[in-house]
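> My questions are about this predicted structure, shown below with the sequence.
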Amino acid sequence: MRKTDGLFKLLGLCLLAGILVAGVLFPIVGAAGVASNRASETVDSMSAELANVPPPLVTTITDSAGNPIATLYDQYRIPTAADQINDAMKWALVSVEDRRFYEHHGVDWKGTIRAALSNSAGGETQGASTLTQQYVKNYLINVIYRDDEVGQKKAQEQSLARKLKEARIAIQLESKMDKQQILTSYLNVVEFSRKIYGVGAAAQAYFGTTAEKLTVPQAALLAGMVNNPPFYDPWSHPERATERRNLVLDRMVENRKLAPADAERFKAEPLGVVPDGPSKPAANCTGAGPENGFFCQYVQDYLLTNGMSKEDLYTGGYTIRTTMDQNAQHQAKLSAEAQVRKTQKNVANTLSLVRPGKDRHEVVALAANRDYGTDASKGQTTYALPSDVSNVTGAGSSYKIFTAAAALEQHKVGIYSTIQTPQSYASRVFVSGQKPGCPQIGRGTWAYCLQNYGESNYGPSMSLQQALATSPNTGFVILEEQAGLGAVLDMARRLGMRNTMASNAANGGAVDPGNKNPAYSMPQQKYYGPGGISQNGLGAFTLGVSPTSGLELANVAATIMSGGVWCPPTPIMGVSDRDGKPVQVKEAACEQAVPEGLANSLAVGMSRDDTDGTSRGAAQAAGWTRPMIGKTGTTQESGSAAFVGATPQLAGAAMVFRPDSPVGGLCDGQGNVTPCSNGNMFGGKAPARTWFGAMKAILGDQPALPLPASDPAYEH
């Protein structure tokens, strides 16, 4: 480069520095003009954002006792106060990034001119941004524009306009914050690579320590990284990181914050970072582990459904205390695994437990035989098996609860009334397609024919209470005719199957109005009902052939045991924000779903399943002696099965089904269930054993409370 070129360039840079100084001081000396006013408004606006937009923090989820079980975050950050940061860290950062930090007022004019002179003369490239300016830039990139690539690029562009704006904001900040506040704020917002932000998180992730206990070489390594975190990543580039750390140590010596001999001794030390990458918690519910992950997932789903955004959940720094009882969760997991191995392909065994109550229905456990996680080779899954509408095959005869409740409400029958239970039945109300042996009742329509399983076990009639225990199919289809399928469907929704009835009839997913297949385009409430795909509806609904949520089925039992009061199955005990202040969660209000007398009478009607009904064998094997309500269910060809039951203290539902390929049966084995073509599964087998095994252990020595008394209005 010719000397004249260098001279002109030097003069240009000096002029540029002068313009920058004038531009920064322009609003301070009160210069007028529209451009100045607009610029000042922009600076004021951005300064306000820096003050009012808090940095993303980690949300912590705990069990009911307050023990952390998971963390949710976009940026791993541990807020750290000034007195919690080692002086070595502060001086290491100041020495390498802004030696005159305590002398300037936001912009280092000497440094700016020196850098311009050095860079123009072809010497070592030097930066001129102060820590205050860097704080502004990092806040824009890591906080305000964290999800905005365009905004991030603008916050880093090499332009006079950007530098001018940044400098003006820095000067404003220095008038509002002292040096200690700025330095601490910078150390809480800056990135240290791999989604680790702030010195508190970096100290933990890199060295397994706190910011207060950082050693000088550890602090030097972290201070050196802020210049270019990926480039100086100690795991990916240990040689670069070492060289950069040693440079910081030299700068500390130059700044008289470290003795030369100590610096040389520290340079000889290894980096000392934790092996195999940073040590930080999982950023989502996988961190809850194989046992608690399903509960964590439901907490997230529940909050997102009830008004909280995912961004807020993952950046808000909330503490979410859940209703999960750790002992109940553990016992539920053990019992589910005792019936079906966790690695068994295409078999899920779930157990959902809800505490009854007239003001809240708290979810205490959500478990499955399969572990929660992302390793499919180990049988893990992140699909919400215990809480979502995940059993697409259905819960079988447990749906007869809704038919019984609808008939009771209309006083078509009482719990001790005799109902007809013929060995076989041809319904002329619920028509179907052609079926061998079924009478044709119209052009292109045939009667809906069905029969009871194990015909010799049933007489032509029995009481409704006995029918609920022994589960004859024909009797409940006849009751369904009498009550009307619309009323039965509405009862299912009222008692607790809210999401289930709103989901589609094909796979339990969201309804797709644009799909030509009615199984996908209609909610179950409409699909099975009158005018859906059949004039009078599909009578098979009472036999439990539709996609089902195990949690909602458990909540049905909780509603019955709560005197007919439905409440949303909540996993939330309380939420507090980053400052410890309580946060109100939007939750549906409890409702008197059915009259209390009806609910109490239905409970009495369901009270014999464990003594002389379909779950008797499982109850006896568990040594069960408590009063309870119960109902088993099994679908066609034993493709899935369920057991729903409750005591006054706790309600629950267990379901075994094929989650990956639903077509086919299930075979009950010794300590395992396997997919098979000719199934032998029943609700009184693996599901009932799962329910009794967990409930016996959870209730322990709690008193055996009696069931409520029936209401005479619903007895006959």
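Arrived safely.

> contacts and neighbour counts: CA atoms only from here.
Fine.

> Find the residue at the geometric middle of the protein.
What sits nearest the mean C-alpha location of the chain, by Cα atoms, centre = their mean, is Q300, with 2.5 Å.

> which outside residues touch whichever strand or helix holds that one?
For Q300, the host element (DSSP states H and E) is helix 289-305. Contact partners of helix 289-305, identified using Cα atoms under 8 Å, 6 or more residues apart in numbering, comprise 61, 69-70, 285-288, 310, 322, 324, 329-330, 333, 365-367, 371-373, 380, 382, 384-387, 570-572, 585.

> Please compare the first structure with the one that follows:
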Amino acid sequence: MRHESRLVRMLCAAFLAGVLLAVMVSPVVVGAGLLANQITDSASRSSDDVSLAGMSNARMPAVTTVTDRTGAPIAYLYDQYRLPVSFDHISNAMKAAVISVEDRRFYSEQGVDPVGTLRALLHDSGGGSLQGASTISEQYVKNYLINVIDRGDPADQAADRADALGRKLREAEMALRLNRDVPKDDILAGYLNLVEFSGNIYGVGAAAAAYFHSTPAALNVPQAALLAGMVNNPNLFNPYTHPQQSVDRRNLVIDDMVATGALAPARGAAAKTAPLGVVPGGPTLPGGNCLAAAPDAGFFCDYAVSYLRQAGFSIDQLDTGGYTITTTMDPAASAAVKAAVERNVPSAQPGVANTFALIKPQDGQHQVLAMAANRNLGTNAAQGETSTNIVADPSNVFGAGSSFKIFTTAAALEQGTVGFNSELPNPGSACFTPPVTNRYTPCYSVANDGAGYPDPISLQNALATSPNVAFVGLESAVGLPAVLQMAQRLGLRHTLATNLAGGPPITDPNDPRSADPRYNQPQSRYFQNLLSFTLGDSPVSTLEMANVSATLVDGGTWCPPNPILGMTDRTGRPVAVNQQPCEQVVSKGLADTLLAGLSQDTKSGTSAAAAAAAGWNRPDIAKTGTTNQSESVAFVGAVDGYAASSMLFADGRRPAELCPGPPVHLGDCGSGAFGGTVAAPPYFQAMNQILGNQPDQPIPAPDPAYLDAGQHGAVVPFTVGQPEAAAVQSLTLAGYQPHTVPIASPAPAGQVIGQTPQGNVPAGAPVTIYTSTTRTVAP
């Protein structure tokens, strides 16, 4: 009997295959000349376009999970909310329910229902609408084409749904091949992972979570019957919008389960009396992007996604890949930072943003631990939300004030213009001649903010108390090109590539701003003749300023601020993430000397009063900054291996002076706010909590080679941004040995994007230049 039944199935499958072949070869067999185009269309989009072996969970769009460094989820990224599971992790009730209502002969047929399909073919050839009779295999094929293969092509999706014989033939042919190549259990699991349940919910894993806060393995009979019934028409049988139709459909599925013997009649009767049991107010599913992240994680999540985009991952890959992205975010540190900035400036405070970034150099990386602001990532401006990443981007368009004096000092130490023991001329006011002038060029007039500064002033005292005249004079002596290069080398990579509005340079000739140097040039070019650069009056990124401190405490080694600890695919296998290599951008001796020079700000400098009020007495480095009209204030510091930046700036449509708080607010308060009075307190508060009882690390002593002014040897040519050939020539002519290493990058192919070492490097030494090549990331 068993052999006869198997023979019948094989004969039926062979018969249908013959019918399908005959129809494909000669449409007139069914008397429908109009079918010729449909069948030709079907052949052109046949199973040759789709690898049946690839019809698996591995290609289905799945949810990507973004976690903090402990593995706790902070956000989900998805196009289709789908949580694929294996056959063994789906309850028997769910398997029985869908087979009973959709395809009772699933385990006996060969992927098609010969009688039903032939009936549909004959009916269609007579002019009627295409009949049903689709098996689970055929539905799997259809849904796979719609939701996976063609999900980005509405025209092809329409063809996949078309009430046409060509489409039905294609599905039948592919279903036959699918059953030949793929085990039945895998087909059933694939189908249950694929189908739509309404509201962007796809697959039984997502449906169990969204409708019942459960898992596929735990679905009971009423729950399984409800979900199986929804497959036929997810909108009509939605339990929230059509509860009675949903109950009726569920009970019909239960009756079918009883009829097939999958469920005893008594259990079926009891199951039909159960309430719907769905979660109240649902279905519940997480947001599908970083806007849904927790308030202290939104900007971090957004930066992690941007970082991966720069590494070569597409939005589609991230939204459909089912990855687990483990970020470097420290939840305790992020919570401490978020609390500190909100205590300083409440989220909904109009017109004032307080941003904060925290980085820790470790394991050969600059790991980002926290990125937070009083604002939250979102779209509700009335609640203090912003859709711009104000921590990572150069969103502080007013600048970081005197904290930019770090770059002038570093360039001067490298050139030997000054040493740690040097004294700087510091009159109360002065007028300096820009590097490039004509007879109409005025001198640049600058004055110190208040009296009482010594003249001359020691370099360390100048860094602590920040007189403007001393540093503009030093900048003039060193030269703006060297200062701008130093800012780029130490960390302002993205910042200096933007224009004076903090965006990409505008080159579209139809945009009137394209003729204005403020908008058509990157800052690295715009400030070549503007001595105001050292006073920090240009757009800047809070994150990049924190990384400047990280570069100094890391012995002069720059690394990209990295938010990614690790990444795995949906099977748990590691996924490589391209990262630009670290670079030795200044000598360790110079970095140590500059750290020593910055070590007095919280002791006797501009932030000393705030430090004392916070009970702060740790050895650290710091530099504050305040713009002329106090629209922006900054604190940049480092302590015990951590590097941080706290910035406040006017972010409303009518920017004005920042006034001390709490809360810090806009107003006309005379002297206004300062970096040491309102940007420093969040740093002390957050770091006191983060460090706890951690032992202090001493600040390095100045390197003896940099104590006094004088040459420190050759300075290697800075070649970043040049074509490879020009960079090699420049380094060779200067007596160095260039070595080229191509790395994946979004920069133009062949452009130098990195160089190591830089600065005071003995002639004849090898120098590695990193050149951009095409970036590729496997799907």
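Structure's in. What do you need? Bear in mind the structure is a predicted one, so any value in this text is a computation, not a measurement.

> Need the TM-score between these chains.
Here the TM-score for the pair of chains, by TM-score structural alignment, normalised by the length of the first structure, is 0.90; 676 aligned residues with a Cα RMSD of 2.6 Å.

> hmm, back to that, inside strands: which ones of the contacts of helix 289-305 of the first structure?
Counting by DSSP state E, the part of the contacts of helix 289-305 of the first structure found in strands is 61, 69-70, 322, 365-367, 570, 572.

> wait, which of the residues you listed is closest to A558 of the first structure?
Here the nearest of those to A558 of the first structure, counting by Cα to Cα, is T570; it sits at 12.1 Å.

> what do we get in the second structure for that closest one?
Matched by TM-score structural alignment, T570 of the first structure corresponds to N562 in the second structure.

> separation between that match and S306 of the second structure?
11 Å (Cα to Cα, to the nearest Å).

> Give me the more crowded residue out of those two.
Using other Cα atoms under 10 Å as the criterion, N562 of the second structure and S306 rank with N562 on top: 22 against 17.

> hang on, that one packs against H366?
Yes. Using Cα atoms under 8 Å, N562 of the second structure is in contact with H366, at 5.8 Å.

> Got a quick ChimeraX command for the buried subset of the contacts of helix 289-305 of the first structure?
With 16 or more other Cα atoms under 10 Å as the criterion, this ChimeraX line picks the buried residues out of these:
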select :61,69,70,285,286,287,288,322,324,329,330,333,365,366,367,371,372,373,380,382,384,385,386,387,570,571,572
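
> The stretch 151-300 of the second structure: strands as residue ranges?
All strands of the stretch 151-300 of the second structure, identified by DSSP state E, counting those that start in this stretch, fall at 201-202.

> And for the stretch 301-450 of the first structure?
According to DSSP E, counting those that start in this stretch, the stretch 301-450 of the first structure carries its strands in the segments 319-322, 348-355, 361-368, 418-420, 424-432, 440-442, 445-451.

> quick revisit: trace the residue nearest to the centre of the first structure over to the second structure, please.
Checking TM-score structural alignment: Q300 of the first structure goes with V305.

> how close does its match sit to Q383 of the second structure?
Relative to Q383 of the second structure, and taking Cα to Cα, V305 of the second structure is found at 24 Å.

> Let me have the ones in strands among the contacts of helix 289-305 of the first structure in a markdown table, extended by distance to E481 of the first structure.
Putting these into a markdown table (distance: Cα to Cα, whole Å) gives the following:
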| residue | distance to E481 of the first structure |
| --- | --- |
| I61 | 47 |
| I69 | 49 |
| A70 | 49 |
| T322 | 43 |
| A365 | 37 |
| L366 | 35 |
| A367 | 37 |
| T570 | 35 |
| I572 | 40 |
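
> Alright, calling it a day.
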